[in-house]
Structures are given as structure tokens and as C-alpha cells.
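Quick one: sequence and predicted model below, then my questions.
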Amino acid sequence: MITPGNTFTIAELAAELDGVYLSIEGGDIELPYASSNSENVKDGLFVAIAGSRFDGHDFIDKAFQNGARAVLLSNPERLGTKPGIIVPDTRKAYSALSALYYGNPSKECKVIGVTGTNGKTTTTSIIYEFLKNFSYLPLRIGTLGAEAQGIISRGRGLTTPDPMELQALIREAVNGGANACVMEVSSHALDQARVNDIQFDVAVFTNLTHEHLDYHGNMERYFDAKRSFFHLLAEKSGSSGVAVVNADCRYGKKIVNEIRSLKLCDYSFGRTEGCSWQIVNFEQDMNGSAIALNFNNREFTLKTNLIGRYNAENLVAAVAACHGIGCNLDKLIAAAENVPQVPGRLQAIEGAPGVFIDYCHTPDGFQVVLSTLRELTAGELWIIFGCGGDRDSSKRAPMGNIAGQLADRVVLTLDNPRSEDPEQIIKDITSDGLKPEFVDLDRGRAIKKVLEAKCDDDIVLIAGKGNEDYQDIKGVKYPYSDLEEVKKFYGL
């Protein structure tokens, strides 16, 4: 992470954040950076954030032992005689000061944010590829890591990084010549104010389905987090903000109904009558798909090597988002034909006919991916999957049910069990009566068995991990890749 370009005194930060500066010792203190990590805050400002598992206020003494000069906190009783700034909400304040330290870099480029349960990574990746066809040098941030050609290349991390890392990435990219940024915006990031001080120009909503209820508690609170993105867009960009919303999703319809009151530009999309980018026809085969669209009374067709109705939605969302920042529609139509395959997203493997790898790990993800492959399967449809441990367990049985309904043969295996007992995860998946072909907790061996049994007309979906390169078992991440297992079997 690059060093912040700005430095502040504690009094200056207190004024910028509308906080109360308290110091028994008196005098001003220079703070060259801030961190929410008590182990890495020497000579800086420690930000005490009350999280779902840990409360940063419990680490104030530790931070000062590690060299912190001051603390940003919301509970004044925890300050003692130490210098600090008291604010109502340290998450929001951390976002604001992160932007201050790096000089608000998102104001120096176009920014497109993509949120939704499924499709964030694919849509973000397509937008990134599109922008390279125009006068943009884009930065992409998300599940696949951070990348700006010739400037930044970082591996996987959080879908949406913490505010300081996020601002640092954008500053580094902008300093290197980037003039656009496309990023995945998770519901956690929205709820935790990580993107509060990003100057978004376009907000994309792909869909909302069962996921992350272990964090949000229920679907309405999950939706409230997603919906807040469009209120943030209205706050930052006003009437110039472009809202690209899936009008076919029932939650998307609610956002579309709010767009006018928020005074945002309506770029809704889908098959729904009256949306701005209306899908009027869809056709596909194993080589790709064609999406007939109507926008501004113009009818045209997007041709792509991507398959699946949900990928049609992702592609249309990407076209609309790029058009929203001024990209020429005819050039976007041409660029759609050459969109590269997104790693781990319904990824076909050259030399392994009929084998696909996909990251789908929710009931809706299973529904749309298996439905797509069901249409294209001449023989039998296989699925190999497990469910992640220490995550929302209520989705396991529904995923098992959908797999049993849409696939001919279901094989259960391991998928990042973390601290949970893998056998219990399997019991949860089969609790509604799913009868798997077999269970093998060695994922690589399970894949090998299925590929040995697969007939020429069969299709195999290896689901849940996508392009992940590890198995998370009891706190240890062991090297593992679905793609490498398939390549090994076929000698690729």
C-alpha cells in the first residue's frame, strides 16, 4: 500500500471529522497515517471500530503500546488520559479520513460500482474489458483482486477492501495514469461504510437473492444495505448519477421506483416492459448467445461467447454502465463479441469438453447456472459441490434441493469447511431428502471419479469455488484448484 500523500495534525483531523479532540497532555500531534489494526499503527492514529466479532476499543491500550500517537473512538469512557478524537461513528469517520489522507482520488477518475448477490465479478470484469476499448486506462477492484494494466496487479482479497486500502489503490492507479475505476461493492462494505467517500458516477445492481443472512439477519436488512448504494450515488453525484438496475428482480423493482425521487438517471435493464434497456429476445448454444435489445427506440443485438440468461443480464448491465459514462454504443456492441471468459465464472476448459467451473454458491446461483446447462445438455448433467463452513447454513438444504431437481447426478464433496465438521455440512445439504450419487470429501478425487464416469454428451458442473486456489480447513489454507484438477485429469 502506497504512503498517504497528505499528513494532518490531530486538531486538523478533529475539525475535518467534526469530532471532539481531547488531550490531557495538550499540544498538537502530527499524524502521518491511520490504521484500524492495533498491531500496525506506530506513529499513527489508531481507529477503534466496533465490529461484529471484535471491538477495537478493547485494543486501545495495545495500539499505544505499539506506538500509536492518538486514537479515533466513539466511546469516550475508553480514552482515559490518552490523546484522541471522539466521533459518533468511527466507521464513517475512517472512510472520511482515508479519503483525506489520499486526497480524494476517486474525484480524479470515473467510478463505476457494481453490487448484487450474483454477477458482480462477471459484470465488473466485462466493464473493465470494455473500458480498455475506449480512451480509458481502468482500475478493476473485486474478488479477483486489483488490476490496472502496467500499474497495479494484486491477488485476491476482500471483495471490497477497507477504506484506507481502497483509497490507496485508487490513488496509486490515478498517479500511474488510470482515469477510470470499476469495483465490486459488497453489502458488507456498504453496511460498514467502506465506500462512503468514493465519488461514484454509476451504480449497478445485478440482483438480490438468499445470501449473507448470517451477517444481515434477514433479507430486508440485506436489501437495505444494497439500496443504500443508490442513496450514496445520489448524495455524491446528484442528477448526473446513473442507476443501472435489474428491473426483473423484485428488489430491483423497488430501487427503480426510488430512482425518480433520488433524481438519478434511470438506466434500468431487463425483460420488464418500460425499462430503459429492454431485452426483447435471447438465444444461445454452446458457442455463445445473442441478446436482442431496445434502448432509446433503437433495436440492436449483442453477440457474445458468454452463455446463460444471467450472463445476458450481466453483459447488458456492463454495456449500460459504460454508456452511462459516455462510451459509444456502436463500439460497445462490437466489443461485446470479444469479451474474454471470466475466470471461474461458468468457465469452459479447452481440452475438457463439457466441463465447466463456476463460483455459484447460493440457491439462486445454482438455479440459474444449472438451468443454463440443463438447456444445453444432450446426455446427463452432473454437479459436484459442497458448502462453505462458518457461513449461512440455511442455504445448504435449498442448494441440495435445486441440485437434485436440475441435475441428473449429484456428487457432494468439500468446499472450505473452515472450522465446521464436513460431515455435518453434508448432512445439512441432504436434510431435505437429496440422494447424492456419492460423497467423497476429497474434492480432487471426487472430480476424477466423475470425469472417469462422464459420457461424451454429458456436462459436468464443478460448483462453488470458481478460480479459488485453496481449501480452507481448520484455519489452514491448503493449495487447491478445481481448474488444476481438471487439467491434470485431461493431461492439459
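In hand now; what should we look at? Residues are numbered from 1 along each chain as shown.

make it CA atoms for all contacts and neighbour counts henceforth
OK.

which residue ranges form the helices in the stretch 201-350 of the chain?
213-216, 219-237, 250-262, 309-324, 329-336 (DSSP state H, counting those that start in this stretch).

Comparison target below:
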Amino acid sequence: MPRVLLSELIELLPEVRLSGASDIQVWVTDVACDSRKVKPGALFVAIPGQQFDGHDFVPDAVARGAVAVVVEHPVEVTSVPVLQVPHAREALALLANGFYGFPSRRLLLVGVTGTNGKTTTTHLIAHVLRTSGLSTGSMGTLGAVLDGVGEVPISHTTPEAPDIQYVLYTAVQNGVKAVAMEVSSHALHQHRTLGLEFDVAVFTNLTQDHLDYHKTMENYAASKRRLFVDYPPRSTKHAHVVFNLDDPTGRQWYEESVYDRWGYGVSSPDACVRASEVRLFPDGVEMRVVTPEGEHHVRVPLGGAFQVYNILAAITASLALSLSPDTVVNALRDVPQVPGRFEIVSNRRGITVIVDYAHTPDALENLLRSARALQPRRLITVFGCGGNRDRSKRPRMGAIASELSDLCVVTSDNPRNEPPEAIIDEILQGIRQREDVRVEPDRRRAIALAIESAQAGDMVVIAGKGHETVQIVGDQRIPFDDRQVAREMLEG
């Protein structure tokens, strides 16, 4: 682990007021924002949160061995230096970046943001980079994985700033040359990624999600826009920005951008990377892709029409990194399955069972339209909506699922601290015709009901959880994997 003088870290803060102990020539051996994780030698940053205020835990952090604390308002501490700053989260990111030696400067770093497609696009980019011969890492919803290291534990799609910087530092220390990472709107709004220097920033799309946090679509968009407006001018690198030109927001940001911009799409003639002659199969997508260097036939073993845009985003980002089209196209031919993304559960009953993470209105609609395009005899959908999250999308998702399915089973999906029945009632408000709708709050029974109702030639889509392996009920995380439950029901 690094060891940095507090005096050197203080120089990274644009505005700071010192109090408490006067000795700032002390060694810092960690940066933390959770007092429970503080070890002797740590610099503790007190973050005002939605549920807890880190300032309340400053005494605990000092008792655990913190050599200094960062705060937004005065605290009664005299035994260690106190650094008062206007914005603790910004300070946390800057301090963590400096403590770990600005690791993103020594990596090829690709950041992917957007409502849908972040995980798959990141997965595709990492695979292309790895196949091209670069030791590669990825970070996002599926965790953080580095070649030669394995999995590095993280807690969120985009974790807290010290965790991000630790992953990138570990990558550098182990010879990793490139990292592809998801960048969530929460992370951008909370400055968790502040200080990262991206070689390429990718925008997938913008549709409704996270309004429980951002309140309005304008706020949501503004958070994501930071990656393309605020980050490039702060970087020591030549930044490339990549936009989906078929998305209205992507189109607008592309036209406003003053940086090295790249556009991709299907229906946008001016896109430098665009697809045509798309053919869909249960286990993959084929298409012709036009690039600045010519046309290419692309075959990717990932199902779903929505994958077309993820594939185009990955191709465009790879070209922006100066990889050849042939290298990219060849790499995509054998990309591994993305866990919980249009993942087929094999069986001998002649039923196509698909598990997918779709948990927004747009993602659910794209998923079900992709399923319909495969022309099943009947389409049966199992889905629910998460508790303590954006309530306004529930009736919309109910309408989408019922209109695009022959049979819709409404169930629970991480109800958290809300009654499952109350969530389901809000979903049902969007459903006009309920003759082909079943309600089963128990998710295991709901999956069983769907599979029992299916016959050969039918398709069962289980949406919402994808790769997840727990059901969150109250404060409990109960083991639950849609894929495993589906296998059990198919074999039973």
C-alpha cells in the first residue's frame, strides 16, 4: 500500500482550512470514508449522507487511529489535524486519486455511461482490449476483475472514490494496461470518479431511471453529461467522446461537443460507425457494420436486438483507441456470455427461457420486442419492480409487459422496505386488460407458474434481476438466482 505525507495530500485540495493538531508532516497509509474501516494511519473523510452523517463518526475514526480528518463543518477534535473543505465528496476523490498516485494516467481507461447497456458495452470493450493483447480489467455491476489478479471486491456499479482508485492502483501494480468501467449517474453526481482521466468516454442512451434519486430527467441527464463536458478538460490525455446518434440526448451532446467526437447508430447516416442488414438469432446477432475503414460482417454470440447498439458502442470505442477494425471484429466473434443479459437457460422441454437484467421501462420494452422478433408461439413474462426506488416507472412497466406478452406474471423484485403487494398494486395501475395477467408475490412460485404454463415453442422471459444472486427483503439479503430457480423448475 502507498504511504504519502499529509502535507502533500493537502496540496491537492483547492480550498482548505486547517485546525486541530498542527503537525501535518504525518504519514497517511489509507484514505477512508467509513469509520468502521479506519485503521491506524488512515485519513478519514466525513461524508454527509442521506441516512448517516460522517461527521457523527469522527470521534470513532480518531479512536481507531485516523491521523487526520476531513470535514465540511467544524468538529471538536484537537488530537489530529482537521481539514475543513467546502465539499467533502470532491475532497475524497481528489485525495484518493493523489494517495494512489493518479493511477488512471498510467492506464488506457474507457468509461461507459447511459441508462441501459453499460454492463454489456463495458464487457465487450474489455474483451476486445484483452483479445488485442493488452492485459485488461473491468469494473461495474458485475464487479471488478483484473487480468492476473482476479476479482477485487467492490460494493456498487461505480464504488466510492477510494475503492475505484484502489482497483486502478492494483491494476497498475500488476501490469494491467487497460480498464473498461461503468460510470453511473450516482457516481458522477457524487464526484466518486472525479480525477479519473479517461481515454474514451462512451454514452449509450438516456431513458427513465433513478428518479427516486435525481428527481427529474433534467437532473439525471446533467449528471451523466459531466463525463463528456467536465472530465476532458481536466485530463492530461487526448480525450475521445463516443455518442449514440440515434438517441436524442446522444445526438444533442455530440453536436455540442468540442472534443474528438465519434458517433454510432443504425438510422443516423452521419454516424462514423453504423449497422445495417441486422439479423437476429436466439443466441446472437449478425450485421454489416460500416466504419471509416470500410464495411465488415460482424457476428456476435449475444442475443437480443438491443445488443446492436452495445456492439456498435464497443466497436466505436475500440476504433477511438486506434485498434484496427479487423482486430475488433475478430474479437467480438467469441465474446463470452454476459451474465444475466439475455442469458438462455438451456432445457430439453422445447421452451426458450431467457433471464435478463431489464429493470427500466425502456430496457423491458427492448427486451420483449427482441423476444417477439424471434417469433415464439407464446411469450410469457415474469417481472417486478424494486422497492425504495423510482415509483413512477412501475405502471409504465406494467403496461409494457402486459401489452407485449401473451401471459404476464407480476411478482416481487427486491422489495426492500416496501410491502411487495403495494409495489404490485402500482404496477397493475398501468395494466388495462388483466385477463392474461397473474399476480404471484413469491418470485420462486411466479417463475414456476410461468414455466408450468409454457409449452414447446413458447418463450419465458424472466426480467429484472439478471446476474443478481440475492433477493433483498427488508434488511435481509436472501440467496436467490433467477437462472438457478428456472433450472430447478425446468428439471422438476
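Looks like it arrived, so ask away. Keep in mind it's a predicted model, so treat the numbers as computed, not measured.

hang on, the earlier thing: most tightly packed of the helices of the stretch 201-350 of structure 1?
Among the helices of the stretch 201-350 of structure 1, helix 309-324 has the highest mean neighbour count (mean count of other Cα atoms under 10 Å), at a mean of 24.

Onto which residues of structure 2 does it map?
On the basis of TM-score structural alignment, helix 309-324 of structure 1 is assigned to residues 305-320 in structure 2.

List the contacts of Asn401 of structure 1.
432-434 (Cα atoms under 8 Å, 6 or more residues apart in numbering).

Now render the residues you listed as CSV, adding neighbour count and distance to Leu414 of structure 1.
Shown next, in CSV, are the contacts of Asn401 of structure 1 (neighbours: other Cα atoms under 10 Å; distance: Cα to Cα, whole Å):
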residue, neighbour count, distance to Leu414 of structure 1
Asp432, 13, 19
Gly433, 12, 19
Leu434, 19, 17
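
Report the buried residues of stretch 5-21 of structure 2.
6, 8-10, 16, 19-20 (16 or more other Cα atoms under 10 Å).

Just to check, Thr29 of structure 2 is in contact with Val4?
Yes - under the criterion of Cα atoms under 8 Å, Thr29 of structure 2 makes contact with Val4 at 6.8 Å.

follow-up on the earlier one: for Asp456 of structure 1, which of the helices of the stretch 201-350 of structure 1 is the nearest?
Asp456 of structure 1 sits nearest to helix 309-324 of all the helices of the stretch 201-350 of structure 1, at 24.7 Å, using Cα to Cα.

Now do the match of helix 309-324 of structure 1: everything it contacts.
110, 117, 120-122, 124-125, 128-129, 200-202, 204, 240, 242-244, 262-265, 273-275, 280, 285, 325, 328-329, 366-367, 369-370.

of all the helices of the stretch 201-350 of structure 1, which lies closest to Ile459 of structure 1?
helix 309-324 (17.9 Å).

with structure 2 superposed, average distance for that closest one?
Comparison of helix 309-324 of structure 1 with structure 2 after fitting gives an average deviation of 1.0 Å (mean Cα distance after the TM-score superposition for structure 1).

Near the closest residue to Gly5 of structure 1 other than its chain neighbours, how many residues? Count them for me, please.
Leaving aside its sequence neighbours, Gly5 of structure 1 sits nearest to Tyr102 (Cα to Cα, 6 or more residues apart in numbering; 5.6 Å). Counted with other Cα atoms under 10 Å, residues neighbouring Tyr102 of structure 1 total 24.

now the one 5 residues further on
When counting by other Cα under 10 Å, one arrives at 13 neighbours for Lys107 of structure 1.

Now do the contacts for it.
Counting by Cα under 8 Å, 6+ apart, Lys107 of structure 1 has contacts 198-199.

Show me what Leu211 of structure 2 aligns to in structure 1.
Match for Leu211 of structure 2 (TM-score structural alignment): Leu213.

Next, the contact list for the residue nearest to that match when sequence neighbours are not counted, please.
In space, Leu213 of structure 1 comes closest to Asp392 once its chain neighbours are excluded; the distance is 6.1 Å by Cα to Cα, 6+ apart. Neighbour list for Asp392 of structure 1: 211-214 [criterion: Cα under 8 Å, 6+ apart].

still contacting in structure 2, which of those?
Mapped onto structure 2 and checked by both residues aligned by TM-score structural alignment, their matches' Cα atoms under 8 Å, those keep the contacts 211-214.

which non-adjacent residue is nearest Ala48 of structure 1?
Nearest to Ala48 of structure 1 is Gly56, by Cα to Cα, 6+ apart, at 4.1 Å.

That neighbour reaches Ala50, doesn't it?
Yes - the criterion here is Cα under 8 Å, and Gly56 of structure 1 meets it with Ala50 at 5.5 Å.

quick one: what's aligned to Val245 of structure 1 in structure 2?
That one, Val245 of structure 1, aligns with Phe243 by TM-score structural alignment.

aligned partner of Lys395 of structure 1 in structure 2?
Using TM-score structural alignment, Lys395 of structure 1 pairs with Lys393 in structure 2.

Just give the nearest non-adjacent residue to that match, would you?
Lys393 of structure 2's closest residue in space is Pro361 (Cα to Cα, 6+ apart), at 6.5 Å.

wait, doesn't that neighbour sit right on Asn116?
No - shown here, Pro361 of structure 2 and Asn116 do not form a contact pair, counting by Cα under 8 Å, at 10.3 Å.
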